[in-house]
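Peer 1: Could you look at this predicted model? Sequence included:
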Amino acid sequence: MSTLKNLISTHLSAEQVEAVNTALSTLETALAAKVSNLSGDERRKYGSISEQNKLFVNKVNDYAMNQTALRSPDVDWAEFAKDFNSRTVLEGTISRLQNLLTGINNAKTLHDYDNYQAALDDYAYTNYKTGTSAPGYEAKRNELKQFFSRIKKVDEKETADKK
């Protein structure tokens, strides 16, 4: 069974890396005043409103916008509108960022896979060259084989346990 190699061959140029970092810095700066750090307890206390409750808030907003005579005098409607608009913008931003994160994670996964397969190929070549007594390869193999020793130890332990 052959292993697929070089699943992804698109790479970020130095200019693209700089553009991404600049865009992220701009985004971080733009959102700095809006970002909140909640403790675990605060997160549980305030939570996230469910989809049903979002529909409820949307319906109250519709009434507030379209039938102002039915508004409660106990609600600060200017603040309600600001919260509603901020929530809507942030929700859209989160969705866009999550889509980007998914794509970025997928690309990283492919690069990780490509690197790992190439590293395995190099390790196999190192083992081959060690067998030919080529200088330097035995030391390299000794350094690299530590990453495979856990598998052997587990197999050896299981074999010993069965005896």
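Peer 2: That came through fine. Note that the structure is a prediction, hence the values are computed from the model and not measured.
Peer 1: C-alpha from now on. contacts and neighbour counts both.
Peer 2: Fine.
Peer 1: In this structure residue 71 contacts residue 65, no?
Peer 2: No. In this structure residue 71 lies outside contact range of residue 65 using CA atoms under 8 Å: 9.1 Å.
Peer 1: packing partners for the longest helix along the chain?
Peer 2: Counting residues, the longest helix in the chain under DSSP state H turns out to be helix 77-131. Packing partners of helix 77-131 (3 or more CA pairs under 8 Å, 6 or more residues apart in numbering; DSSP states H and E): helix 51-66, helix 137-144.
Peer 1: try it against this one:
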Amino acid sequence: MGLTNLNSTHLSSTKITAAQDAIALLESALAEITINLSAADRKKYGSINEQNKLFVNKVHDYHQSQPNLSSPEVDWNEFYKDHSSRNAMETMISKLESIITRLNNAKTLHDFDNYQSALDDYSYTAYKAGTSAVGFEDKFRDLKQFFAKPTPPESSSKENKEEK
């Protein structure tokens, strides 16, 4: 018998509802700032790479420590708001990505458990169908379609032989 029940921890319906409510609340809280960029816009504006983040942070540091060296043409209040927002968003994204990774891992184990149990049930169904137990033959035929081997396409060499 293979490994089963790799993840036997399940959220209660109350916790599922609470998580769904929290996600809805998060979506609502972030609605005013979330923007749907087109593929062209994403390509145009891109995402600054690590080197450019270091550059922005260095400019930020210079403006904080030696503001007299900063350009008067930059709206520094907006610069700070952008910098603060991007840092807050980066932290939120990191936390959300971690949650998503952990949810995907838990789901993967539940998927595996479901599939193994379904295989066990299919084996049992095949056994019972072989004993002509009522209903099992129909169930077996219905499930068997998921294990049908694909038929290979007609070979062209056969056609070539027939043409000669």
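Peer 2: Sure, I can see it. If you're wondering where the values come from, they're calculated on a predicted model, not measured in any experiment.
Peer 1: TM-score for the pair, please.
Peer 2: Put the two chains on top of each other and the TM-score (TM-score structural alignment, normalised by the length of the first structure) is 0.92; 157 aligned residues with a CA RMSD of 1.5 Å.
Peer 1: coming back round to it: right, and the helices and strands packed on helix 77-131 of the first structure - which one's nearest residue 11 of the first structure?
Peer 2: Closest approach to residue 11 of the first structure among these (CA to CA): helix 137-144, 26.9 Å.
Peer 1: any idea which helix or strand comes after the closest one?
Peer 2: helix 149-162 (DSSP states H and E).
Peer 1: about what we covered before: by how many degrees do the longest helix of the first structure and helix 137-144 diverge?
Peer 2: Between helix 77-131 of the first structure and helix 137-144, the angle comes out at 150 degrees (axes from the mean of the first three to the mean of the last three CA atoms, to 10 degrees).
Peer 1: By how much does helix 77-131 of the first structure deviate from the second structure on average?
Peer 2: Helix 77-131 of the first structure, aligned to the second structure and superposed, deviates on average by 0.3 Å (mean CA distance after the TM-score superposition for the first structure).
Peer 1: ok, back up a step: of all the helices and strands packed on helix 77-131 of the first structure, which lies closest to residue 2 of the first structure?
Peer 2: Here helix 137-144 is closest among those (CA to CA), at 23.0 Å.
Peer 1: Give me the mean distance between that closest one and the second structure.
Peer 2: Helix 137-144 of the first structure versus its aligned partner: 0.8 Å mean (mean CA distance after the TM-score superposition for the first structure).
Peer 1: what's the spacing between that helix and its chain's center?
Peer 2: 34 Å (CA atoms, centre = their mean, to the nearest Å).
Peer 1: for the residue of the first structure most remote from its centre, helix, strand, or coil?
Peer 2: Here the centre of the first structure is the reference, and by CA atoms, centre = their mean the most remote residue is residue 69, at 46.4 Å. Under DSSP: H, G, I helix; E, B strand; the rest coil, the three-state class of residue 69 of the first structure is helix.
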